[in-house]
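Chemist: test case, fold it:
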Amino acid sequence: MSDIKLAQSVTSEQKADRRSRPYSDDQRHTAQELANRARLLISCPDQPGIVAAIAQFLYQRGANIVQMDQYSAPPDVGLFFTRVEFDLPSMLQRLPELERAFVPVADAFQMEWRLAPACVPKRAAIFVSKEDHCLLELLWQWQTGDLFMDLAMVISNHPDARETVESLGVPFYHVPVDRDRKPQAEAKQLALLAGQVDVVILARYMQILSPEFVGRFPNRIINIHHSFLPAFVGRNPYGRAYNRGVKLIGATAHYVTDELDEGPIIEQDVHRVDHRATVADLKRIGRHVERVVLARAVKWHLEDRILIHDNKTIVFA
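Modeler: Now for the predicted structure:
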């Protein structure tokens, strides 16, 4: 414990303080708007009657559908995906009964499904190293209510962001990661996260997570890679892009799996460059793309807009 320098230990008092921390005005407005809203995400074999069954089920319980997106995959895949957002009075109190009642419908259509209350923000942890541009974008959008989440903590292998993070009332934990002591560092990180977060955001956290770590949060770790994958996987993508003479640079937000930079892609974007651009130019331009792409991906995850099939995502943005 002594050679892992935590900024502070997690006490029951600190946990209670985080849970009771008041929303900003923007966050409170978002919570009020979503008070009776829920989201139903479904994937199942494609067949007639699915939409009708869902709509009839919700209608019978007095729900009002406010948005419905759907996608039928090609016949060789034969799958149907949908996201239904609806309002229902006293939704939180009625959610357990709603889940039980939906089971026969789900069984009839062989659905994989989940029902999520929109008014309960997902608990998030942000991991960051020295570069803070993605972290700052997330913090700003969180403050304005554009990212509706409970920001539980920021963890970093460097102390640089402490003042920025703690000034917002968010716990900051400095966990150095030495090559020879990486398992011990991950153990401390996992102890901090245990039972406290629903999603982990890697905001240019320049460390490779172990399979054990990834396995604790399947499809719940979002990474930003400073390249338009699958090009330039791994380290120093801007330097390799420069050597290759690319005319487009980009960034990719994806879920983390055991395979480096191979997880399901959530969002990508690009920026045009030319022969005049130096490596420093590519990095400067790329930082803007990275922070925008990561924030979009995080927002879509928080709003339950992503369904995963095999190693691909269906994003109802």
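Chemist: make it CA atoms for all contacts and neighbour counts henceforth
Modeler: Noted.
Chemist: max-length helix in the chain?
Modeler: helix 279-302 (DSSP state H).
Chemist: next SSE downstream of that helix?
Modeler: Moving toward the C-terminus from helix 279-302, the next helix or strand (DSSP states H and E) is strand 306-309.
Chemist: measure how buried Asp107 is and give me the count.
Modeler: Neighbourhood size, Asp107 [other CA atoms under 10 Å]: 10.
Chemist: hmm, back to that, what residues does the longest helix of the chain touch?
Modeler: 121-122, 133-134, 137-138, 141, 146-149, 201, 203, 222-226, 238-239, 242, 249-254, 266-271, 273, 306, 315, 317 (CA atoms under 8 Å, 6 or more residues apart in numbering).
Chemist: okay, buried residues for stretch 296-310 please.
Modeler: 296-308 (16 or more other CA atoms under 10 Å).
Chemist: relative to the whole chain's centre, how far out is that stretch?
Modeler: Taking CA atoms, centre = their mean, to the nearest Å, one finds the center of stretch 296-310 at 7 Å from the center of the full chain.
Chemist: same question for stretch 214-223.
Modeler: 9 Å.
Chemist: how about it: buried residues?
Modeler: Buried, per 16+ other CA under 10 Å, within stretch 214-223: Val214, Asn219, Arg220, Ile221, Ile222, Asn223.
Chemist: try stretch 127-144
Modeler: Buried-residue list, stretch 127-144, by 16+ other CA under 10 Å: 127-129, 131-139, 142-143.
Chemist: does Leu79 touch Ile50 like I think?
Modeler: No - with contact defined as CA atoms under 8 Å, Leu79 does not reach Ile50; the gap is 11.5 Å.
Chemist: also this sequence, please, to line up against the first:
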Amino acid sequence: MSNRRFVLTLSCEDRPGIVAAVTTELADLGANIAESDQFWDRVTNQFFLRISILSPDSVSLESVQKSLDPVISRFDMKARLVDMDNRPKVIVMVSKFDHALLHILYQLRVGWMDAEVVAIVSNHETSRRTADIEGIPYYHWPVTKETKGEQEDRLLKLVHETGADLVVLARYMQVLSDNLSKRLFGKVINIHHSFLPSFKGAKPYHQAHARGVKMIGATAHYVTPDLDEGPIIEQDAERVSHSLSAEDFVARGRDIESRVLARAVKYHLENRVMIVGNKTIVFTQ
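Modeler: Prediction:
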């Protein structure tokens, strides 16, 4: 028998009976729990839960939501139920360096991530050949101070026309405006080529090299109006030494960036990330 796949994420003040109430309703629908993760924040007394649900084909998203509504109301939950059989649509934005873009496309091709890239947007022509090979629409929108607003309007229109669920900045070297960052909050993931919160802004690897650091890394985060300050989803780092040049730092950093961004995108696509203020709860596998 085939099953429909749903993911439920919720948060509320912690108290006894939350998990029992939710799972009882799911059991009454004939649904099976494929995966369950929970976290209790002792400081705030907030409870967070992610459940991956398998249900018979006859059980719709609406029927699951209707069954859970009384529980959500009783515990005053913030809850989200997603149909995982609907493939998310993604727009990838890139500038000249395409390593992170290529890694995402590869992971999608081999099935490690499940999504449809509906567009590649760039302020350069560098990645057009890649888009043509993959059969993905390519939009070359050069950006100047005078055209920035117009370009962002075109991006918003493209998001609406394609029904994109996520915008990925795969080393897109343009700062999004405060207005766009607010309108797409929680739907834009950036890869910063540094281990935030250190070495923000331009040329972070060169900054790190000049400081003689022993670890370099990369950070994937949601975009907010505050530059490089958005909620962090994923990070990784690698040991380096004084014998390496700044160019060596950059080369190693590109490899880290590709891996970190792909993991962050995968977590988001699988609804494993919950934004809580200026940080995230990430239920990894």
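Chemist: and the buried residues of stretch 214-223 of structure 1 as a markdown table, adding secondary structure and distance to Ser20 of structure 1?
Modeler: Putting those into a markdown table (DSSP: H, G, I helix; E, B strand; the rest coil; distance: CA to CA, whole Å) gives the following:
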| residue | secondary structure | distance to Ser20 of structure 1 |
| --- | --- | --- |
| Val214 | helix | 29 |
| Asn219 | coil | 28 |
| Arg220 | coil | 24 |
| Ile221 | strand | 25 |
| Ile222 | strand | 26 |
| Asn223 | strand | 29 |
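Chemist: would CSV of those with distance to Asp261 of structure 1 be doable?
Modeler: Listed next are these as CSV, based on distance: CA to CA, whole Å:
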residue, distance to Asp261 of structure 1
Val214, 13
Asn219, 13
Arg220, 15
Ile221, 12
Ile222, 11
Asn223, 8
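Chemist: related to what we said a few turns ago, of Leu79 and Ile50 of structure 1, who's got more company?
Modeler: Ile50 (19 against 16).
Chemist: enumerate every residue touching the aligned partner of the more buried one in structure 2.
Modeler: By TM-score structural alignment, Ile50 of structure 1 lines up with Ile18 in structure 2. With CA under 8 Å, 6+ apart as the criterion, the residues that contact Ile18 of structure 2 are Phe75.
Chemist: in the stretch 151-300 of structure 1, which spans are strands?
Modeler: Counting by DSSP state E, counting those that start in this stretch, the stretch 151-300 of structure 1 has strands at residues 172-174, 199-202, 221-225, 248-255, 265-272.
Chemist: got a markdown table for these, with distance to Ala280 of structure 1 too?
Modeler: Shown next, in a markdown table, are these (distance: least, CA to CA, whole Å):
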| stretch | distance to Ala280 of structure 1 |
| --- | --- |
| strand 172-174 | 28 |
| strand 199-202 | 23 |
| strand 221-225 | 17 |
| strand 248-255 | 13 |
| strand 265-272 | 15 |
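Chemist: Ser90 of structure 1: which of those is closest?
Modeler: strand 199-202 (26.4 Å; CA to CA).
Chemist: where along the stretch 1-150 of structure 2 do the helices fall?
Modeler: Along the stretch 1-150 of structure 2, the segments classed as helices by DSSP state H, counting those that start in this stretch run 18-28, 61-74, 99-109, 128-134, 148-162.
Chemist: thinking again about what came up before, wait, which of the strands of the stretch 151-300 of structure 1 is closest to Gly62 of structure 1?
Modeler: Between the strands of the stretch 151-300 of structure 1, strand 199-202 lies closest to Gly62 of structure 1; by CA to CA that is 31.7 Å.
Chemist: superposed on structure 2, what's the mean shift for the closest one?
Modeler: Mean deviation of strand 199-202 of structure 1 relative to structure 2 after superposition (mean CA distance after the TM-score superposition for structure 1): 0.3 Å.
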